[in-house]
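# Predicted model and sequence follow; I will ask about them next.
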Amino acid sequence: MTRPTESLPPDYFDGIYAGNPDPWGFTTSAYEAAKYDATLAALSRDTYGEALEVGCSIGVLTRRLAERCTRLLSLDVAETAIAAARARCADSPHVAFLRAAVPDAWPPGRFDLILVSEVLYFFTRADLARLAGHMVQAVKPGADIVLVHWIGETNYPLSGDDAVEALIAGTAGTLEPYRQTRTDRYRLDVLRTIGATP
């Protein structure tokens, strides 16, 4: 298999949503629902003051995550996905949405929680290094960084394992793995600022 040598561009995702408003079955998949349950169970706090979700898609997880955040900023590269997420969370005024392609368009601010679910393998190692640099600058002391990624075969620039390990390596010295779990289909990694109290 020949992997792409560039990070996947926004128009790749625009094309996916143009063909299917829920291309990964987020609203119907029992697998996705169970994975969301595990993601939320991995959060160490009942409530986060400032949270960032990178890759919100159509907002199914966003809606659930919003219940655990005082303020939540959710990003995606596809306008169709952002519009669907905004509609799904219309009754949650503390959730803001931004169309942004990271790492180029990283938002300002510092966060208690950064959630990155099913997106890291879309990037090259070089872009993951840039993304890691943004995260290091954006975390508050004691922040949680939650990474959830498919570990099966992909035709993206990286596999789930390679992408997650590259990000962890890029944040070394500031962040460290706090909790890591694997199922037969995905891995869930929680990073914390070094020296943070469990």
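The structure has been received and is ready for your questions.
# CA only for contacts and neighbour counts going forward, please
OK.
# Any buried residues in stretch 99-115, and which?
Across stretch 99-115, burial judged by 16 or more other C-alpha atoms under 10 Å covers 99-103, 106-107, 110-115.
# To which secondary structure element type does the spatially most central residue of the chain belong?
What sits nearest the mean C-alpha location of the chain, by C-alpha atoms, centre = their mean, is residue 116, with 1.5 Å. When classified by DSSP: H, G, I helix; E, B strand; the rest coil, residue 116 comes out as strand.
# putting a second one here so we can go through both:
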Amino acid sequence: MRSDTVDLAHFEQLYDRNPDPWRFATSDYERTKYAATIASLPQPRYARGLDVGCSIGVLTAALAVRCDDLLGIEPVEAALEQARQRNAETPWVRFASMFVPGDWPAEPFDLILMSEVIDYLGASDIVVLAGRIRESLAPGGDVVLVHWLGKKRSAIGSGEASDALIQALAGTVSILKAERNADYRIDVLRRV
């Protein structure tokens, strides 16, 4: 097992205790952050989007209106079932069980969104994730990183995780936008 990355059992236990452990469906904080995330997208429409760590699909539903085809990936089946139900009226939205960076879809994307995901990865897995992004991000495609800046159980701090991924992607992407507030950061990167 990857000792520097939070393991799958941690997330499964969270969903066993609470079907919405981060209050994605009810939190004003999440609603505001989701609106800022969608507003940060530099292109009005994307042909193929990837929502990494889609959880119960709340942000996925907001993202769906900007994508012709959208894949949400999440390792916890209980969360995926909620995501499928929440997005049942959008047939262009698909879901798959994957635990990044070991699992990754074998298709190209022009948008990859990671909201509060990479800070659960250890340093070595962030490097692996950068390789996955390089393999699948289409020319001119965008990567959007959104991360809470508070303390959480993770191998590396939120700001440090974003910085580490951006550094690992050096030469592949340029930074289009770097927004910060007291609670979270949004980084928008474009493939060069």
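Perfect, thanks for sending it. Here the structure is a predicted model, which means the values were calculated and not measured.
# so what number do they get for TM-score?
Superposed pair, TM-score by TM-score structural alignment, normalised by the length of structure 2: 0.97. Supporting alignment: 191 aligned residues with a C-alpha RMSD of 1.1 Å.
# Throw the buried residues of stretch 99-115 of structure 1 into CSV and include secondary structure, thanks.
Converted to CSV, the buried residues of stretch 99-115 of structure 1 look like this (three-state DSSP):
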residue, secondary structure
99, strand
100, coil
101, coil
102, coil
103, coil
106, coil
107, coil
110, coil
111, strand
112, strand
113, strand
114, strand
115, strand
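# Switch those over to CSV; also include distance to residue 192 of structure 1.
Below are those laid out as CSV (distance: C-alpha to C-alpha, whole Å):
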residue, distance to residue 192 of structure 1
99, 27
100, 25
101, 24
102, 21
103, 20
106, 20
107, 20
110, 14
111, 12
112, 10
113, 10
114, 10
115, 12
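# for those residues, which one is nearest residue 37 of structure 1?
Taking C-alpha to C-alpha as the measure, residue 115 is the one of these closest to residue 37 of structure 1, at 13.9 Å.
# So what does that closest one match up with in structure 2?
Aligned by TM-score structural alignment, residue 115 of structure 1 pairs with residue 113 of structure 2.
# so where do the helices sit in structure 1?
Assigned by DSSP state H, the helices in structure 1 fall at 10-19, 30-41, 60-66, 79-88, 125-138, 160-171.
# Could you list every helix and strand in contact with the last one?
Meaning helix 160-171 of structure 1. helix 125-138, strand 139-150, strand 175-182 (3 or more C-alpha pairs under 8 Å, 6 or more residues apart in numbering; DSSP states H and E).
# That helix aligns to what range in structure 2?
With TM-score structural alignment applied, helix 160-171 of structure 1 matches the range 158-169 in structure 2.
# ditto for the third one
The counterpart of helix 60-66 of structure 1 in structure 2, using TM-score structural alignment, spans residues 58-64.
# Measure the mean distance from the matching stretch to structure 1 post-superposition.
In this overlay with structure 1, the average offset of stretch 58-64 of structure 2 from its partner residues is 0.6 Å by mean C-alpha distance after the TM-score superposition for structure 1.
# Give me the neighbour count for residue 20 of structure 1.
By other C-alpha atoms under 10 Å, the residues close to residue 20 of structure 1 number 10.
# Give me the aligned partner of it over in structure 2.
Match for residue 20 of structure 1 (TM-score structural alignment): residue 18.
# Same check on residue 150 of structure 1?
In structure 2, the residue matched to residue 150 of structure 1 (TM-score structural alignment) is residue 148.
# could the helices of structure 1 go into a markdown table alongside distance to residue 145 of structure 1 and mean neighbour count?
Below are the helices of structure 1 laid out as a markdown table (distance: least, C-alpha to C-alpha, whole Å; neighbours: other C-alpha atoms under 10 Å):
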| stretch | distance to residue 145 of structure 1 | mean neighbour count |
| --- | --- | --- |
| helix 10-19 | 24 | 14 |
| helix 30-41 | 11 | 15 |
| helix 60-66 | 14 | 20 |
| helix 79-88 | 22 | 19 |
| helix 125-138 | 9 | 18 |
| helix 160-171 | 10 | 19 |
